[in-house]
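A structural model of the following input is requested.
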Amino acid sequence: MGSVKSNKIISLPSPSSASRRIEYPFWFGGAASCIACTVSHPLDLTKVRLQTTHGVNKASTIYTMIQIIKTEGILGLYSGLSASILRQITYSTMRFGVYDKLKNLISKNQEQLPFTKKILCASIAGSIGGAFGNPADLVMVRMQNDAKLPLENRRNYKHALDGLYRIVKEDGFRGLTRGIGPNVNRAILMNSSQLATYDQTKQMLLSTKIFKDNIITHFVSSVMAGLVATTVCSPVDVIKTRVMNSSSQAKVI
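Model prediction:
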């Protein structure tokens, strides 16, 4: 008997499709940031309180948090949470979405992208996100620091939308751009150091063949990115916070 030949064709994935990056919806980064800010908000509020203290401030983070709880209650640590969430919806959604789109545009779906190009994409995305999220950032800083001010100087915004309305009513639409210069500079530094460092660290870890593309690798990359970004952005972040917290009559350098 003759041998039976199979006519079944087995299709193999092409190299280009195997190396193609997975594209996620542009809002994934913003949604994740909203969830994260509900956890990190007390620390962010404490940071703002420390940054707006003039002169030599010897208070520690823990001491400042304890003082906030003593004077304002446990809910005092969540002052300005609505503005913080609005900031993530605008600023983080924009910067993550633009960064991912730019990477895909420049790399043309190639798996690897040079570190310098990652920094370029992150810087452009950061500048756009910083400008877009400036109004929410402005309200957030003011709400977080309001309880620290004397009673006659407090703004008493009810929530983020009330803060935006009050700023427009009292200072006009131009008031929403207060601090936009240092905020955009901070966003550029934050994005270029954070996102580029995250991608580069992840790429280096995966190249060792020891790490796999799982939550452990993502966590290690995120920690490294956070350390680098916080160190780089701290000076500009202090300037941004003080400018936004100042009154409309204060002179901006």
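
CA atoms for contacts and neighbours, from now on please.
Fine.

can you get me a residue count around residue 145?
23 (other C-alpha atoms under 10 Å).

so how far is residue 213 from it?
Using C-alpha to C-alpha, to the nearest Å, residue 145 is found at 40 Å from residue 213.

now do residue 119
From residue 119 over to residue 213 the distance is 22 Å, taken as C-alpha to C-alpha.

helix or strand: which one has residue 197?
helix 180-207 (DSSP states H and E).

ranges for the helices of the chain?
When assigned using DSSP state H, the helices of the chain occupy the ranges 15-18, 28-51, 61-72, 81-87, 93-107, 115-132, 134-145, 160-171, 180-207, 215-245.

okay if I get the ones you listed as a markdown table plus distance to residue 151?
Supplementary listing: these in a markdown table, determined by distance: least, C-alpha to C-alpha, whole Å:
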| stretch | distance to residue 151 |
| --- | --- |
| helix 15-18 | 62 |
| helix 28-51 | 16 |
| helix 61-72 | 14 |
| helix 81-87 | 21 |
| helix 93-107 | 35 |
| helix 115-132 | 31 |
| helix 134-145 | 12 |
| helix 160-171 | 17 |
| helix 180-207 | 27 |
| helix 215-245 | 15 |
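
out of the ones you listed, which one sits most buried?
With neighbours defined as mean count of other C-alpha atoms under 10 Å, the helices of the chain peak in mean count at helix 134-145, which reaches a mean of 26.

and it, how far out from the chain middle?
14 Å (C-alpha atoms, centre = their mean, to the nearest Å).

please name every helix or strand in contact with that helix.
Judged by 3 or more C-alpha pairs under 8 Å, 6 or more residues apart in numbering; DSSP states H and E, helix 134-145 is in contact with helix 28-51, helix 81-87, helix 160-171, helix 215-245.

and the ones you listed: which comes nearest residue 14?
Judged by C-alpha to C-alpha, the one of these that comes nearest to residue 14 is helix 215-245, at 26.8 Å.

let's see this one next to it:
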Amino acid sequence: MQSADMAQTSPKESSVTSAAATAAAAASAKPKILEKKKALPQKQISYPFWFGGTASSLAACVTHPLDLVKVRLQLRSGDAPRNMSGTFIHIVRKQGPLGLYNGLTASLLRQMTYSTVRFGVYEDLKSRFTHEGTVKPSLPLLIGLSTFSGFLGGISGNAADVTNVRMQQDTALPAARRRHYKHGLDGMFRMLREEGPRSWFRGVWPNSTRAALMNASQLASYDSFKAWLMTYTPLGDTTTTHFASSLLAGFVATTICSPVDVIKSRVMSAHDEQGILHLLRTIYAKEGAAWMFKGWVPAFLRLGPQTICTFLFLEAHRKAYRQFKGIES
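You can find the predicted model right below:
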């Protein structure tokens, strides 16, 4: 009897034991699977070199009126409006809404040279210093890489930048001093023909210094803010993260670059050449230390949206590229 009972109950007991063993095995295997996933190196994605240039060009189309107002305020003279809203109204009254886009062709030409180089070189160098799945570049290294790439970008885009500043300021000048450039390329070649090759490198040192500071404060801070938000918040690699990171990067970049930006605009718009030290003495004597942050508000209102738009467009480029190539994020 006892053996018969054991024979009758053994299938149940064996099935329970088997289920328990399976559950225990699954529970013990789960952490191992997770560990393996964590240990798997992430593949470094190499994006096209020109993504930064096209993203910046799209952003320039959105923010060009703000850039125009910033330059006008930095170079204002006489009875020109002293604030951002007054400058906007003044431009629209004198030239109509299209007046807010004076110099757009030069601005696009600048982005396709300056921004293509600064983004392309930075991303290439960053990928060389990133060991897949193990080591990410430190903040000091990111600052160094972005400073170098920004300096190269400033040199490559200087001629277009000079043209951009001149076209933005042209209609605010007396009729006798206007240059009447038709578009960005016309301005560059007229400068070469009328003023010689040196005109393409006018203000190249303050411009390249500003570009280096801009890149270091914008790209390195964006990558750092983005990594921090993805690590310490549940946001993940989302549009919200990109927006917040680019907004903070725009604030940092505006503050750091403001003094050099003012000097760059004044050197490039001048009709006669003068040394930077002489220019600094003149500005300080007339305006005091406040000159360093002249036009900061319109600069931030322009650079903040410009930074946000640039990185949102850039991340959209990357997402579309991954989808097209069938690469998982």
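
drop the TM-score for these two in here.
After superposition, the two chains reach a TM-score (TM-score structural alignment, normalised by the length of structure 1) of 0.90; 240 aligned residues with a C-alpha RMSD of 1.8 Å.

related to what we said a few turns ago, so which of the helices of structure 1 gets nearest residue 154 of structure 1?
helix 134-145 (9.0 Å).

whereabouts in structure 2 does that closest one align?
Residues 158-169 of structure 2 are matched to helix 134-145 of structure 1 when aligned by TM-score structural alignment.

distance from the matching stretch to structure 1 after superposition?
By mean C-alpha distance after the TM-score superposition for structure 1, the fitted stretch 158-169 of structure 2 averages 0.3 Å away from its aligned residues in structure 1.

tell me, the helix holding residue 197 of structure 1 lands on which residues of structure 2?
Using TM-score structural alignment, helix 180-207 of structure 1 pairs with 204-231 in structure 2.

stretch 28-39 of structure 1 too?
Using TM-score structural alignment, stretch 28-39 of structure 1 pairs with 51-62 in structure 2.

show residues contacting the matching stretch.
When contacts are defined by C-alpha atoms under 8 Å, 6 or more residues apart in numbering, stretch 51-62 of structure 2 is touched by residues 104, 107-108, 111-120, 306-307, 309-311, 313-314, 317.

ok, now stretch 74-85 of structure 2?
By C-alpha under 8 Å, 6+ apart, stretch 74-85 of structure 2 touches 69-70, 73, 87, 90, 169, 262, 265-266, 294-295, 298.

same list (the helices and strands packed on helix 134-145 of structure 1) but as TSV, adding distance to residue 71 of structure 1.
What follows is these, written out as TSV (distance: least, C-alpha to C-alpha, whole Å):
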stretch	distance to residue 71 of structure 1
helix 28-51	14
helix 81-87	18
helix 160-171	23
helix 215-245	21
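
next up, the contacts around residue 216 of structure 2.
Residues near residue 216 of structure 2 by C-alpha under 8 Å, 6+ apart: 142-147, 150.

what's the most distant pair in the residues you listed?
142 and 150 (11.8 Å).

the closest residue to residue 170 of structure 2 other than its chain neighbours - how many residues pack around it?
Ranked by C-alpha to C-alpha, 6 or more residues apart in numbering and with sequence neighbours excluded, the top spatial neighbour of residue 170 of structure 2 is residue 178, at 5.4 Å. When neighbours are defined as other C-alpha under 10 Å, residue 178 of structure 2 has 14 of them.

counterpart of residue 178 of structure 2 in structure 1?
Match for residue 178 of structure 2 (TM-score structural alignment): residue 154.

what does stretch 137-148 of structure 2 rub up against?
By C-alpha under 8 Å, 6+ apart, stretch 137-148 of structure 2 touches 118, 122, 125-126, 129-130, 211-213, 215-217, 219-220, 224.

could you do stretch 82-99 of structure 1 as well?
In contact with stretch 82-99 of structure 1 (C-alpha under 8 Å, 6+ apart) are residues 26-31, 33-34, 37-38, 41, 121-122, 124-126, 128-134, 136-137, 139-140, 143, 159-161, 191.

quick one: stretch 51-71 of structure 2 to structure 1 mean distance?
Its aligned residues in structure 1 lie a mean 0.4 Å from stretch 51-71 of structure 2 after superposition (mean C-alpha distance after the TM-score superposition for structure 1).

and the furthest pair within the contacts of stretch 137-148 of structure 2?
Once C-alpha to C-alpha is applied, the contacts of stretch 137-148 of structure 2 give 130 and 211 as the farthest pair, at 23.9 Å.

just give me the neighbour total for residue 209 of structure 1.
8.

again, but for residue 108 of structure 1
Count around residue 108 of structure 1 with other C-alpha under 10 Å applied: 12.

map it onto structure 2.
Alignment note (TM-score structural alignment): residue 108 of structure 1 maps to residue 131 of structure 2.

do residue 233 of structure 1 as well
So, by TM-score structural alignment, residue 233 of structure 1 is matched to residue 257.

for that match, give its distance to residue 187 of structure 2.
26 Å.

with residue 5 of structure 2 instead?
On the measure of C-alpha to C-alpha, residue 5 of structure 2 and residue 187 of structure 2 end up 102 Å apart.

what's the spacing between the nearest residue to residue 187 of structure 2 once chain neighbours are set aside and residue 315 of structure 2?
Computed as C-alpha to C-alpha, 6+ apart, the closest residue to residue 187 of structure 2 that is not its neighbour in sequence is residue 181, at 5.0 Å. Taking C-alpha to C-alpha as the measure, residue 181 of structure 2 falls 35 Å from residue 315 of structure 2.

superpose on structure 2 and give me the mean offset of the helix holding residue 197 of structure 1.
Using mean C-alpha distance after the TM-score superposition for structure 1, the mean distance for helix 180-207 of structure 1 is 0.4 Å.
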